[in-house]
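A.B. asks: here is a sequence together with a model predicted from it:
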Amino acid sequence: MENSGSNSAFSKFVNDKIMPPVMKFVNTKAVKAMQDGMIYSLPFIIIGSIFLILSNIPIPAVAAAVQSSGWAAFFSQAYNASFGLLSIWAVVGIAYVYVRNEGYEALPAGLTALSSFFLIQLMQIDNPVKTAMVNGTTGATAKAVAASVNHLPAAVKTLVTSPVNGVFNLTWLGGQGMIAALIVGLLVGWSYSAMIRKGWKITLPEQVPASVAKQFTAMIPAGVILFVSMFIYAGFKIFMNTDFLQWVYELLELPMQGLSDSLLGAVVIGFAVSFFWFFGVHGGLIVGTIAGVFLMPNTAANAALSHAGRLTLANGAHIVTNEFYNNFINLTGSGITIGLVLFTLFFAKSKQFKTLGKIELVPAIFNINEPFLFGLPLVMNPFLAIPFFLTPVVVAISTYTVIATGIVPPLNGVAAPWTTPAIISGFFIGGWKMALWQACTLAISTAIYFPFAKKYDAMLYKQEEAKLAAEAAAGNAEAEKI
């Protein structure tokens, strides 16, 4: 198969002009630290998702039984201590990986980042009485609490409605603190490495045990970082009456979440994965790293709403989350190639298609399609480029639409592992309606790929028949000579 001149020119332009800066960005120290550092949160996200399911089983009768037994509270505690600490895992992991990649002892940097992350936030929560007045479980509850408080003497009223100090606010330890955690992790990793590189460390005699000496090595960088963090905290507290996390959330995270959680955001993400893969670059890795920064807080926010029994768009649930990306845009692999698999198994005539279809079937069930990407191939294949680009975009648009219109509920924040088979993952992340919709996306993939695969298969079959005819003719000619 030969590419046309225009296709070669286009691919040359992309490879020469577009991919170098993109790859340079992807391979920067900061992006590598985010990509590898956030991986450390994955076990807690998946395990926490299990506890989230158990505390909110999508079967009303079972959920009621779990609630009445008291076990829902235990599952909630486990969820809060795993998935609910998403920002903690991120800030430690990012600083750790950054310093590790620089070749230095990394754990002290991760712990320094954690201490700094705690230091720059107000250690307080709203008083439960005030919360009940504003967000009572029912209107009657809120009115009753407010009426009781209003009859108290002014001094007592102020006391019972004042913030509770000296406690961590779990809100900022979860998804809402994610962008701030990324910033802190990167800044601590960079500054810690720079100070070690410049020799800002205490060096003890060789007789001192290495485990002790390493901690003294970390003392000066950690001390400088924590002093700076303290002044940052003081500045925000004195001059803005807020903290760094709240400021970052309002200035950066809310707008970024809004941009990613849009139809345009879904389309761009769906297109970008296939675009990079088409030119042989790991689109899932690149897009997942960049988009995940914004999509993971969306997932955490939905998980919190689901945990509270308030998962609706009206209550602020997000449509485009990390599970939207993993379990729809990348369903059965980048490009959503299950339709191509089904064609090769049941309708293909060419030996190449049939053979690769048998190889790809099992990996496709677990959302892996490298045998197709490089074996068929889909990479740099103009004959299958249109369905490869189009399918994820169509699925992104249609999935966004069915959630936005209420046909299917928002994703519940459960993080099904990306290798979870289609339909099963749909049930975990959104119940039976989401599982049914995943089945519909498989049908969409089949419908889009079928006509293009049929033409490509016919071309391959014709080439194989011509090759067999040529080999047969050559064999006959050789026999005649004998």
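C.D. replies: Received the coordinates, thanks. Numbers count the residues shown, from 1 in each chain.

A.B. asks: from now on I want contacts and neighbour counts done on CA atoms only, so please keep to that.
C.D. replies: Noted.

A.B. asks: quick one: residues contacting Ile319.
C.D. replies: Ile319 makes contact with 261-262, 313, 400, 403-404, 410-411, according to Cα atoms under 8 Å, 6 or more residues apart in numbering.

A.B. asks: go again using 10 Å as the cut-off
C.D. replies: 260-263, 266, 295, 298-299, 302, 312-313, 399-404, 409-412 (Cα atoms under 10 Å, 6 or more residues apart in numbering).

A.B. asks: now swap in Leu42 and tell me
C.D. replies: Leu42 sits in contact with 48, 83, 86, 89-90, 415, 417, where contact means Cα under 10 Å, 6+ apart.

A.B. asks: make a markdown table from those and add neighbour count, secondary structure and distance to Ser8 to it.
C.D. replies: What follows is these, written out as a markdown table (neighbours: other Cα atoms under 10 Å; DSSP: H, G, I helix; E, B strand; the rest coil; distance: Cα to Cα, whole Å):
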| residue | neighbour count | secondary structure | distance to Ser8 |
| --- | --- | --- | --- |
| Gly48 | 27 | helix | 48 |
| Phe83 | 32 | helix | 47 |
| Leu86 | 29 | helix | 45 |
| Trp89 | 25 | helix | 45 |
| Ala90 | 32 | helix | 42 |
| Ala415 | 29 | coil | 40 |
| Pro417 | 17 | coil | 38 |
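
A.B. asks: and here is the other one:
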Amino acid sequence: METKQNPFIQKLLVVANVFASQKHILAIRDSFITLMPATIIASFWVLVNNLLLSPTNGVLKNVPWLTNLSAIGGQVYNATLGVFAILIAFLIGYNLATSYKDRDPLFAGIFSVIAFFIMLPATLKVTATNQKTVEVGAIFSQNEVSATGMFLAIIVGLIGTTLLCKFNTKKRLVIKMPDAVPPAIANSFNVLIPAFLVSTILGIVEYVCVTLLNSNVPDLIVKFFQAPLIGSFQSIFGILLYVFLSNLLWAFGLHGTFILGSIAEPVLLTAIQQNMDALKSGHALPNIVTKPFIDCFGWMGGGGVMICLVIAILIGSKREDYQAIGKVGALPSLFNVSEPIMFGLPVVFNPLLGIPLIVAPIVTVAIGYFATAVGLVARTSVLIPWTTPPIISGYLATNGDIRASILQVVLIIIGTLIYLPFVRLANREKPLN
């Protein structure tokens, strides 16, 4: 028997689905997913270098020949997260052009990287050892091409690729070559005029910023876009709003982390990059909220701190269906995969379990935020894989602070206590056939 859905829920689902399937949003999301192996590799070496091989506070700091091996991890980092903006620019161009069904998505990816570099300053101010600042040309700093420069890469990649794809559809801008010309050469000429026009437009924009505004595009992006976004996520209200919306979407059967991740991922990755840079230079870590912070304190067991629901089911559920699904979903939840429980019970479209699904992560993130703000636990400074099990993840993400693991245990207990009354209420419901 079908139940009539609430009109508000229907409208919310429509809006969420439209947002999640939008070309530009999908291009950002798919690009981050593609780069996940690279971020995990970089995260591993950042962890090893800081936790084990650091000559100042590493576990092996008294073994010089081992600490010297940190150069290996440094090189791997430079080739992964150190050029993250370049990689993300290419993938956004490629994925967006593919969704536009452009004739040459590979060149679109290459052109997206070109567009990114067009917007970077032609000279760089460098401070020498004698404290004298000089301008040097034809070099780029890691600050521009790493995750810190990711916002510029995303914005320029989206704009440049969109213009290129639109111009590619104009037949007047296509140079038609004779049929005898090999296809590879013909395709190169086909995109020549559109690429020339778009690169010229972007070059003019960069020139105007430098000459009329006495600034450059990266600085303007940071000032008017990146800094406000990061600042909003660093406030308790901003991060709790994000957590609320993510789990509200989960309650209606939509992958909230994926849908909102296109907005949140660049912000949270930039925040952890800033913390990592500060740790490397010996400065105080600037950000509380980062990607590993959310993974450690908001997504334990997956969306809705699902590991707490699993424990609550194993403790308080008398329903055979809940017990069976809880046991099946226990192992995935240890690695922060929530789908078996989320759709198996189900939790989605379940008014009873939907309440703690939204409330529990808000509580755990709020406690984690205040505990970090007052210094009870260290700020996150290591980008760990999101599949790292709870308790271990807190220790690793905070560069070896055992207090973060203890806090995770406390938060799991609190989350379980939030879920437990609702699980016991579900005992009165009739199991689904």
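C.D. replies: Arrived safely. In this text, all values refer to a predicted model and were calculated from it rather than measured experimentally.

A.B. asks: tm score of chain vs chain?
C.D. replies: Superposed pair, TM-score by TM-score structural alignment, normalised by the length of structure 2: 0.91. Supporting alignment: 424 aligned residues with a Cα RMSD of 2.3 Å.

A.B. asks: now do the end-to-end distance for stretch 52-63 of structure 2.
C.D. replies: 10 Å (Cα to Cα, to the nearest Å).

A.B. asks: next, count neighbours for the aligned residue in structure 2 for Tyr98 of structure 1.
C.D. replies: By TM-score structural alignment, Tyr98 of structure 1 lines up with Leu96 in structure 2. If you count neighbours by other Cα atoms under 10 Å, Leu96 of structure 2 ends up with 27.

A.B. asks: so Leu96 of structure 2 is in which element?
C.D. replies: helix 84-99 (DSSP states H and E).

A.B. asks: need the counterpart of Val281 of structure 1 in structure 2.
C.D. replies: Val281 of structure 1 maps onto Leu254 in structure 2, by TM-score structural alignment.

A.B. asks: next, that match: secondary structure please.
C.D. replies: coil (DSSP: H, G, I helix; E, B strand; the rest coil).

A.B. asks: same for the helix ranked longest in structure 1, what does it pack against?
C.D. replies: Longest helix of structure 1, by residue count under DSSP state H: helix 424-481. When contacts are defined as 3 or more Cα pairs under 10 Å, 6 or more residues apart in numbering; DSSP states H and E, helix 424-481 of structure 1 packs onto helix 42-55, helix 322-324, helix 338-346, helix 351-365, helix 385-404.

A.B. asks: let's see 8 Å
C.D. replies: helix 338-346, helix 351-365, helix 385-404 (3 or more Cα pairs under 8 Å, 6 or more residues apart in numbering; DSSP states H and E).

A.B. asks: mean distance, the second one to its aligned residues in structure 2?
C.D. replies: Aligned to structure 2 and superposed, helix 351-365 of structure 1 gives a mean residue distance of 1.2 Å (mean Cα distance after the TM-score superposition for structure 1).

A.B. asks: and that helix, which stretch of structure 2?
C.D. replies: Residue span in structure 2 matched to helix 351-365 of structure 1, by TM-score structural alignment: 320-334.

A.B. asks: now the longest one
C.D. replies: Residues 354-373 of structure 2 are where helix 385-404 of structure 1 aligns, with TM-score structural alignment as the criterion.

A.B. asks: I'd assumed Phe140 was in contact with Val126 of structure 2.
C.D. replies: No. The pair Val126 of structure 2 / Phe140 is not scored as a contact, 10.8 Å apart, by Cα atoms under 8 Å.

A.B. asks: am I right that Leu124 of structure 2 sits in a helix?
C.D. replies: No. Using three-state DSSP, the assignment for Leu124 of structure 2 is strand, not a helix.

A.B. asks: about what we covered before: so for the match of helix 385-404 of structure 1, what gets flagged as buried?
C.D. replies: Neighbour-count burial for stretch 354-373 of structure 2 flags 354-369, 371-372 (criterion: 16 or more other Cα atoms under 10 Å).

A.B. asks: go on, stretch 183-201 of structure 2?
C.D. replies: By 16+ other Cα under 10 Å, the buried positions in stretch 183-201 of structure 2 come out as 186-187, 189-191, 193-195, 198-199.

A.B. asks: which bit of structure 1 covers that stretch?
C.D. replies: Using TM-score structural alignment, stretch 183-201 of structure 2 lines up with residues 210-228 of structure 1.

A.B. asks: just to revisit the earlier point, by how much does the match of helix 385-404 of structure 1 deviate from structure 1 on average?
C.D. replies: Averaged out, stretch 354-373 of structure 2 is 0.9 Å away (mean Cα distance after the TM-score superposition for structure 1).

A.B. asks: what sits up against that stretch?
C.D. replies: In this structure, residues lying in contact with stretch 354-373 of structure 2 by Cα under 8 Å, 6+ apart are 236, 240, 243-244, 247-248, 251, 288-289, 294, 297-299, 304-306, 347-348, 377-379, 407, 411, 414-415, 418-419, 422.

A.B. asks: rerun that using 6 Å as the cut-off
C.D. replies: Stretch 354-373 of structure 2 has contacts (Cα atoms under 6 Å, 6 or more residues apart in numbering) with 247, 251, 297-298, 304-305, 411, 415, 419.

A.B. asks: farthest pair in these?
C.D. replies: Ala251 and Leu411 (21.0 Å; Cα to Cα).

A.B. asks: for the residue lying closest to Pro332 of structure 2 once chain neighbours are set aside, the count of nearby residues, please.
C.D. replies: The shortest distance from Pro332 of structure 2 to any non-neighbouring residue, by Cα to Cα, 6 or more residues apart in numbering, is to Ser338 (6.9 Å). Neighbour count of Ser338 of structure 2, defined by other Cα under 10 Å: 25.

A.B. asks: also Gln207 of structure 1?
C.D. replies: So Gln207 of structure 1, with other Cα under 10 Å, has 7 neighbours.
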